[in-house]
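Engineer: structure, please.
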Amino acid sequence: MHDAATSMPPQAPSTWADYLAGYRWRGQGEGCSAATVHRLEAARRPTLFVKQEVLSVHAELPAEIARLRWLHGAGIDCPQVLNETQSDGRQWLLMSAVPGDTLSALAQRGELEPERLVRLVAAALRRLHDLDPAACPFDHRLERRLDTVRQRVEAGLVDEADFDDDHRGRSATELYRLLLDRRPAVEDLVVAHGDACLPNLLAEGRRFSGFIDCGRLGVADRHQDLALAARDIEAELGAAWAEAFLVEYGGDIDGERLAYFRLLDEFF
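Structural biologist: Sure, this is the predicted structure:
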């Protein structure tokens, strides 16, 4: 659910006041991240988005800003960083809007048939994964990700009430030990989005238009993206379409690694 539109909030950076005069701000509801998101609209002016997050050691917005700049420079469709600043103890990001709507919204409204959706997701991820991982400065391989998981568990940042049904009733500490025990011996490294859920892929006019929420982008096992995309496709369309997506993506896909990266996602 989105909030009612308002004028620029008083805590927003004062340096943005002139540029954003006339825009109406509309909250975009709660997501999994700690960031607050507003959609900005004004007559005859481009739609913009503002993201803000409290500055802390666990803040994700600074990482997203760096990744959006890199990804845009690599030629992948995503929001363009227009300005970023720190104000009132918060990190602020002003960015362009990716045209269209999320694949999850299009699927729920029946505006994108399952076969087309599956092909869009597979093609978008293949293009991203075809980037040279040696050129990507962001390391999200398991050694680093598992250390981040440990820190989040120790800081009490893992929402155990939000675990999938397969893991409901188990503690974050217990699942962390399971992650360590089941860690794959080899990683199939690509440039991965890191949170390739259907709400983070957009389409316009039946064509893929871009990725959003790119704060976890980095060099990682391709199964990181395939696991979350397949999970969402199964939830929206059924298991047969999740399997069709994996076939459309192609290559050797390891079911155990898909399960592993779904388990990893419980901590974020």
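Engineer: CA only for contacts and neighbour counts going forward, please
Structural biologist: Will do.
Engineer: moving C-terminal of the host helix or strand of Q151, what's the next helix or strand?
Structural biologist: Element membership for Q151, per DSSP states H and E: helix 142-154. Using DSSP H and E, the helix or strand that follows helix 142-154 in sequence is helix 172-181.
Engineer: list the buried residues in that next one.
Structural biologist: Of the residues in helix 172-181, 172, 175-176, 179 count as buried by neighbour count, 16 or more other C-alpha atoms under 10 Å.
Engineer: ok, now stretch 86-96?
Structural biologist: 87, 90-96.
Engineer: again with stretch 135-145
Structural biologist: The neighbour-count check on stretch 135-145 (16+ other C-alpha under 10 Å) flags 136, 138-142 as buried.
Engineer: start to end distance for it?
Structural biologist: End-to-end distance for stretch 135-145, by C-alpha to C-alpha, to the nearest Å: 19 Å.
Engineer: now do the helices in the stretch 51-200 of the chain.
Structural biologist: 61-73, 103-108, 114-129, 142-154, 172-181 (DSSP state H, counting those that start in this stretch).
Engineer: so which of those helices gets nearest L237?
Structural biologist: helix 114-129 (6.9 Å; C-alpha to C-alpha).
Engineer: before we go on, could you also do this sequence so I can check it against the first one:
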Amino acid sequence: MPYSGPPPATVHVPAPIATLAEGRPLLPVWLNELGGLTFRIGGGGEGGGRGEGGDGGLFVKWAPAGSGLDLAAEAERLDWARRFTPVPHVREHGTDADGAAWLVTDELPGSSAVSDRWKADPGTAVRAVGAGLRALHERLPVTECPFGWSVDQRLERARRAGMDVPADLPEPPPVDRLVVCHGDPCAPNTLLHEDGSWSAHVDLGALGVADRWADLAVATWNTEANYGPGWEDTLLDAYGIAPDPHRTDFYRRLWSVT
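Structural biologist: Sure thing, here's the model as predicted:
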């Protein structure tokens, strides 16, 4: 599986990011599997890739040309979702002459669910991820959402991007409940308050309407990578739903394809 996590010790700072920093402290905090980088400008605190206290810092996401990361689409989704639930406020976004892109957002209160503190307390972290996902699904209005993340839409985007969609992918199961899905509900994208409750969500570039199991299948799957085996039921309990092996298996296969 492609690497996603804290960046290596030495990171080349792209010129647009250095310019945005304007001499303020600049810390690389995350490297995603497509080569995109997230930097923290100013502020203080460790937070495992996000801020600890909303102390005036900024986060800048940078996507290299050709990465497939659409930061303009993420900015649009953040602006929409922010009316209903805590997500980052977009300051600006843009592209350079080579096609690389960046997205600047304000820091939010809370620390990542995969910060050192919460990885040492996985029960609290996993429950917060589950409760936060349920809150996101309840707060974002399906009928007002202009973005889609359905099975057909995901497969079509994958084909347009040149991905190999296997012919034996089964038919999708009947929809359990349509919600506005996060689209990348892995643990690093949930922030926690100091007391261990969920605080906010980040990285909503794929947000859109879909069956809630499109999120739940991936969120539970990701618990093992971040906290070890045995936490899937804890997340589902915090969300308030029983396991659904059939939908879980389908949406994990779809995730692997798309």
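Engineer: pipe the buried residues of stretch 135-145 of the first structure into CSV and attach distance to H58 of the first structure per row.
Structural biologist: Below are these laid out as CSV (distance: C-alpha to C-alpha, whole Å):
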residue, distance to H58 of the first structure
C136, 22
F138, 17
D139, 17
H140, 15
R141, 18
L142, 18
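Engineer: for A21 of the second structure, give me its contacts.
Structural biologist: Going by C-alpha atoms under 8 Å, 6 or more residues apart in numbering, A21 of the second structure touches I41.
Engineer: and what of A217 of the second structure?
Structural biologist: 247-249, 251-252.
Engineer: under the alignment, what does it map to in the first structure?
Structural biologist: Superposed on the first structure with TM-score structural alignment, A217 of the second structure falls opposite A227.
Engineer: assign that match to helix, strand or coil.
Structural biologist: Under the three-state scheme (DSSP: H, G, I helix; E, B strand; the rest coil), A227 of the first structure adopts helix.
Engineer: that one and D195 of the first structure, how far apart?
Structural biologist: From A227 of the first structure across to D195 of the first structure, the span is 10 Å (C-alpha to C-alpha).
Engineer: now name the helix or strand holding G22 of the first structure.
Structural biologist: Per DSSP H and E, there is no helix or strand for G22 of the first structure.
Engineer: ok, now which ones touch the closest residue to it other than its chain neighbours?
Structural biologist: For G22 of the first structure, ignoring the flanking residues on the chain, the nearest one in space by C-alpha to C-alpha, 6 or more residues apart in numbering is A42 at 6.2 Å. Taking C-alpha under 8 Å, 6+ apart, we find A42 of the first structure in contact with 22-24.
Engineer: out of those residues, which are buried?
Structural biologist: Among these, those buried by neighbour count (16+ other C-alpha under 10 Å) are 23-24.
Engineer: now distance to F245 of the first structure too, for the contacts of A42 of the first structure, in TSV please.
Structural biologist: Shown next, in TSV, are the contacts of A42 of the first structure (distance: C-alpha to C-alpha, whole Å):
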residue	distance to F245 of the first structure
G22	43
Y23	39
R24	39
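Engineer: which one of the contacts of A42 of the first structure sits closest to L106 of the first structure?
Structural biologist: For the contacts of A42 of the first structure, the nearest to L106 of the first structure is R24 (24.6 Å; C-alpha to C-alpha).
Engineer: what sits up against stretch 51-60 of the first structure?
Structural biologist: Applying C-alpha under 8 Å, 6+ apart, the external contacts of stretch 51-60 of the first structure come out as 34-38, 61, 89-94, 215.
Engineer: tell me how far the match of A217 of the second structure lies from M1 of the first structure.
Structural biologist: For A227 of the first structure relative to M1 of the first structure (C-alpha to C-alpha), the value is 27 Å.
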